[in-house]
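[1] this one's sequence-less:
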């Protein structure tokens, strides 16, 4: 949570406590000065209604942040075809939904009184978008209609779920000795693999070039 928002919340809670005490004393004073006989239930009801109204106002003030999810909810999920999915997420929508289904057990969260939990699909999309683009947390947050701090949390949670569920099923090393021997036969000693499509310059020490 951002420090500025946290300070505002704490200030609001302190103000709420003072307001609650003043409200209680005011209602009690009104009851004592009223000559009409009223039951304890009437008093409790007035206090409860006033308190509920006050707390709901505070909750709206500090927790409800209007963000736009139009792009993700309606354009991406309902309008985009497979070509647009391939251009932006490097996979078709069916593949994306299959990935979400694999990760759902670890990513699905329950709604709270502070707001609805992010759908699994949006969490996975946030990760893919952030890893595929140089956009900042703030930019990705604006794109998907969530807060900047939420982006950081989502990235860690989804990466953790991928490592836990998918890593060992999709990335395997095989027999390392056979791989090393195969590269050695091609003139690349002490090599255990190659990164496809990536040129990685390596500065080898002059006296141990074959050991690098």
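    Structure's in. What do you need? All figures in this text were calculated on a predicted structure; none of them were measured in a lab.
[2] okay, CA-based contacts and neighbour counts for the rest of this
    Fine.
[3] residue 58 versus residue 14, what's the distance?
    11 Å (CA to CA, to the nearest Å).
[4] more crowded one of these two?
    residue 58 (17 against 12; other CA atoms under 10 Å).
[5] so what touches the strand or helix carrying that one?
    Secondary structure from DSSP states H and E places residue 58 in helix 40-63. Identification of contacts with helix 40-63 by CA atoms under 8 Å, 6 or more residues apart in numbering yields 5, 8-9, 12, 16, 20, 24, 27, 31, 114.
[6] buried stuff in the longest helix anywhere in the chain?
    As assigned by DSSP state H, the longest helix anywhere in the chain is helix 3-33. Using 16 or more other CA atoms under 10 Å as the test for burial, helix 3-33 gives 9, 12-13, 16, 20, 23.
[7] please compare the first structure with the one that follows:
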């Protein structure tokens, strides 16, 4: 009887050890699963934040093109902010077609074809953000436009932190390519029919590219939009 009890006690020890080991494995699996879920949620939240920042940059660029303040009124200089309304910038959005030649000369003299957020239509690869060297050149100071830099738009303390980040290689930028719109009869898919009448103020359309970098190192969102400034009345 004594031998049987000692044998049973030995088996109980092994059972307890196995249960403890299984409990440790379950706890480790649960912690790793929780950490993985937290990473996924964090990455998704950072992407959404960057996407919203890129959308805000597109809207800010449209205000810049129209020459308006965020409240919709005509742009007027703001004391202490010489960039607002492009008071001191070397380029601005033209309001008369004969001025296009002067603007083109200034932009073509730039290594990137851009300055102060205004660019000529890109040649070659259009997705410059996929080329690290080209993107770094476009992110240089004075090449891209920051949020509110030319429109006076401001963000509150509780708003998107990406829009408030103006550190090197961080935050958000936009560039506006100025492209002449050919109103002559077209071919190809149009089969010789007149091109769409956009009722433009000038025969010019604008392609806006916005890049926003999230708070995490590998988060980046790129949005593009085509903007046509139309006449309100014929």
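    All right, it came through fine. Since the structure is predicted, the reported quantities are computational estimates derived from the model, not experimental observations.
[8] let me see the TM-score of these two.
    Overlay of the two chains. TM-score (TM-score structural alignment, normalised by the length of structure 1): 0.26; 104 aligned residues with a CA RMSD of 6.5 Å.
[9] tell me which other helices or strands the longest helix of structure 1 touches.
    For helix 3-33 of structure 1, the contact count by 3 or more CA pairs under 8 Å, 6 or more residues apart in numbering; DSSP states H and E identifies helix 40-63 as packing neighbours.
[10] ok, then the element right after the helix it packs on?
    helix 70.
[11] helices or strands up against that following helix?
    Using 3+ CA pairs under 8 Å, 6+ apart, helix 70 of structure 1 sits against no helix or strand.
[12] buried ones in the next helix or strand after it?
    Counting by DSSP H and E, the next helix or strand C-terminal to helix 70 of structure 1 is helix 82-89. By neighbour count on 16+ other CA under 10 Å, the buried set for helix 82-89 of structure 1 is 85, 89.
[13] could you do stretch 47-62 of structure 1 as well?
    47, 51, 58-59.
[14] ok, those residues vs residue 149 of structure 1, which is closest?
    Checking the buried residues of stretch 47-62 of structure 1 against residue 149 of structure 1 with CA to CA, the nearest one is residue 59 at 19.6 Å.
[15] against residue 21 of structure 1, how distant is that closest one?
    On the measure of CA to CA, residue 59 of structure 1 and residue 21 of structure 1 end up 18 Å apart.
[16] and if you look at residue 182 of structure 1?
    Distance from residue 182 of structure 1 to residue 21 of structure 1, by CA to CA: 79 Å.
[17] got it, and residue 102 of structure 1?
    Taking CA to CA, one finds residue 102 of structure 1 at 51 Å from residue 21 of structure 1.
[18] kindly report the same for residue 156 of structure 1.
    From residue 156 of structure 1 to residue 21 of structure 1 the distance is 42 Å (CA to CA).
[19] and if you look at residue 58 of structure 1?
    Taken as CA to CA, the span from residue 58 of structure 1 to residue 21 of structure 1 is 15 Å.
[20] same deal with residue 105 of structure 1?
    Residue 105 of structure 1 is 45 Å from residue 21 of structure 1, by CA to CA.
[21] so residue 102 of structure 1 is in which element?
    Residue-wise, residue 102 of structure 1 maps onto helix 93-107 under DSSP H and E.
[22] next SSE after that helix?
    Assigned by DSSP H and E, the successor of helix 93-107 of structure 1 is helix 120-132.
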